[in-house]
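>>> need coordinates for the following:
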Amino acid sequence: MKTLLNLVWLVLSGFWLFLGYVLAGLVMCVLIVTIPWGLAAFRIGAYALWPFGRTTVDRRDAGAGSLLGNAIWLVLAGWWLALGHILTGIALCVTVIGIPFGIANFKLVPVSLLPLGREIVPTDRPFATR
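Okay, here's the model as predicted:
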């Protein structure tokens, strides 16, 4: 079932959201200083491409650095990506079939706003950390 949901997600919104994350990641990597944020963008882009069967959990070892990093991310790319998820979610909620995918988009908004200090794990082991 996860595969079917992911395939429909890929067609309806996953691919375009993935491209947004890749673009943000490339810009961050070109700027050299922001390479850690670029890597985070690629990681979350893969999650946005194929989200069903995975979830995010807070990392216990995340400290003040992730708070500062999230503030920088929010200004540079986070709000653009969150806006993409919100607009896509609203568009998907117009149809009955798209409502579950719209809700999934809304669930990705917090991750796109504040990605650092979170880890993406399979749903069958959501409490796994490094």
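>>> drop to CA atoms for contacts and neighbour counts, all remaining ones
Will do.
>>> please enumerate the helices of this protein.
Per DSSP state H, the chain carries helices over the ranges 2-9, 15-30, 35-49, 64-73, 79-92, 99-113.
>>> Serialize those to a markdown table and add fields for distance to Ala128 and mean neighbour count.
What follows is the helices of the chain, written out as a markdown table (distance: least, CA to CA, whole Å; neighbours: other CA atoms under 10 Å):
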| stretch | distance to Ala128 | mean neighbour count |
| --- | --- | --- |
| helix 2-9 | 20 | 15 |
| helix 15-30 | 25 | 19 |
| helix 35-49 | 17 | 21 |
| helix 64-73 | 19 | 16 |
| helix 79-92 | 26 | 19 |
| helix 99-113 | 18 | 20 |
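>>> how far off centre is stretch 13-27?
Averaged C-alpha coordinates place stretch 13-27 at 10 Å from its chain's average position (CA atoms, centre = their mean, to the nearest Å).
>>> and what of stretch 98-116?
Worked out by CA atoms, centre = their mean, stretch 98-116 lies 7 Å from the chain centre.
>>> next: stretch 16-34.
Averaged C-alpha coordinates place stretch 16-34 at 13 Å from its chain's average position (CA atoms, centre = their mean).
>>> outside of that stretch, which residues touch it?
Identification of contacts with stretch 16-34 by CA atoms under 8 Å, 6 or more residues apart in numbering yields 35-42, 44-46, 48-49, 77, 81, 84-85.
>>> please generate a structure for the following sequence too, so the two can be compared:
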Amino acid sequence: MRILGNIIWFFLGGWILAILAYLSGLILTILVVTAPVGLGLMEYGKFLFLPFTHDMVRKKKGSVSDAVHMTYQTYANIVKVIYIIVFGIWLFIGGIFTVIGQFITIIGIPCAIVLAKSLGTIFNPVDKVCISHDLAEELRRRVAAAKADEISGVQQSAAAESLQNCEYDVTPQKLSVVPIIGIVVVVLLVVLIGLPRLSATRDDAEISKLATNLITVKYDLDAYYISQGKFASDFSVMTNVPLEPNGANSAYLKSGKGDRCFVISVDAKKKTFTVEKGPDAENNICRGAYELPGVPKMLSEPISMKKSY
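Below you'll find the model as predicted:
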């Protein structure tokens, strides 16, 4: 199954991420000052090539080889703190949301598993190394055996004692599937509950704006007729409210979403203008506007213009 996972990961473009991670680490290592992060990212790149048969683990702080002086380890700790504050926290949070999004899409679950396994490395790549999954599992088995011996009070086995000289901290650098599922459920509930409310709030705002525009058109036409003693052939001359032409002496008043809720017509001979329901009258926004105070009266009969003086 792990081999199949690697194949799926490869065809989903995982090898591209592996190359990018490795090259980024290589560049940071060449820059020297960012080498602690760079070395970790190079190991992360190796992991991303075969993520289902490898694990990312941490080197023990006390396991400093001859090639790495204690001064470097101190400097690495400083670089680690700076990285976590500037990049690590935000990349970790972004990674969590990415994992959730990939789980929701179903098809992205293989990628989500890989990313979940490497969230610890994304948060802090310093001192992280890539080892085979089988080796990591064997070391974890020995850790479990050592803990069992300690609890039972028996003498530690030779395998458990050998862990004292092991240079790897084999604590899994991944998230449990259970918390991830919990997070996904919470996000889904928030989406299912929050989106309808958000949509309703937006619709209320659109309805209010539409009714305001209708009243504005009424007063604008009234004011224009008082000053000119007639209607203009172009509605844009009489009002600043955007209207869509609908033949001679008629225009649509639309919602912000483009729903043609009202048809406004002027009659020069009768000195009236008429407000009628538009083609999209069954739309929720249009129906909401029809129910607002004052609108039903405007829809019931033509409105006479005031006389000019």
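>>> tm score of chain vs chain?
TM-score of the superposed chains, computed with TM-score structural alignment, normalised by the length of the first structure, equals 0.71; 130 aligned residues with a CA RMSD of 3.2 Å.
>>> show me where the stretch 201-309 of the second structure has its strands.
Per DSSP state E, counting those that start in this stretch, the stretch 201-309 of the second structure carries strands over the ranges 244-245, 250-254, 260-267, 272-277, 303-304.
>>> can you check which part of the first structure the third one sits on?
Read it as strand 260-267 of the second structure. Alignment note (TM-score structural alignment): strand 260-267 of the second structure is unmatched in the first structure.
>>> next, format the strands of the stretch 201-309 of the second structure as JSON lines and append distance to Gly62 of the second structure and mean neighbour count.
Listed next are those as JSON lines, based on distance: least, CA to CA, whole Å; neighbours: other CA under 10 Å:
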{"stretch": "strand 244-245", "distance to Gly62 of the second structure": "75", "mean neighbour count": "16"}
{"stretch": "strand 250-254", "distance to Gly62 of the second structure": "71", "mean neighbour count": "22"}
{"stretch": "strand 260-267", "distance to Gly62 of the second structure": "73", "mean neighbour count": "22"}
{"stretch": "strand 272-277", "distance to Gly62 of the second structure": "79", "mean neighbour count": "20"}
{"stretch": "strand 303-304", "distance to Gly62 of the second structure": "88", "mean neighbour count": "16"}
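>>> redo the ones you listed as a markdown table? Include distance to Ala145 of the second structure.
Shown next, in a markdown table, are the strands of the stretch 201-309 of the second structure (distance: least, CA to CA, whole Å):
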| stretch | distance to Ala145 of the second structure |
| --- | --- |
| strand 244-245 | 78 |
| strand 250-254 | 72 |
| strand 260-267 | 73 |
| strand 272-277 | 78 |
| strand 303-304 | 89 |
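>>> in the second structure, which helix is the longest?
Per DSSP H, the second structure has its longest helix at helix 177-228.
>>> in the first structure, which residues correspond to it?
Under TM-score structural alignment, there's no match for helix 177-228 of the second structure.
>>> most remote residue from the first structure's center?
Largest separation from the mean C-alpha position in the first structure: Val96, at 23.6 Å (CA atoms, centre = their mean).
>>> from the contact counts, what lies against the longest helix of the second structure?
For helix 177-228 of the second structure, the packing partners by 3 or more CA pairs under 8 Å, 6 or more residues apart in numbering; DSSP states H and E come out as helix 89-104, helix 235-238, helix 284-290.
>>> among these, which is nearest Ser63 of the second structure?
Closest of those to Ser63 of the second structure is helix 89-104, at 26.2 Å (criterion: CA to CA).
>>> so the closest one versus helix 109-117, what angle?
Relative orientation of helix 89-104 of the second structure versus helix 109-117 (axes from the mean of the first three to the mean of the last three CA atoms, to 10 degrees): 150 degrees.
>>> superpose on the first structure and give me the mean offset of helix 89-104 of the second structure.
Here the mean offset of helix 89-104 of the second structure against the first structure after fitting is 4.2 Å, by mean CA distance after the TM-score superposition for the first structure.
>>> list of residues touching that helix?
108-109, 111-113, 115-116, 119-120, 122-123, 180, 183-184.
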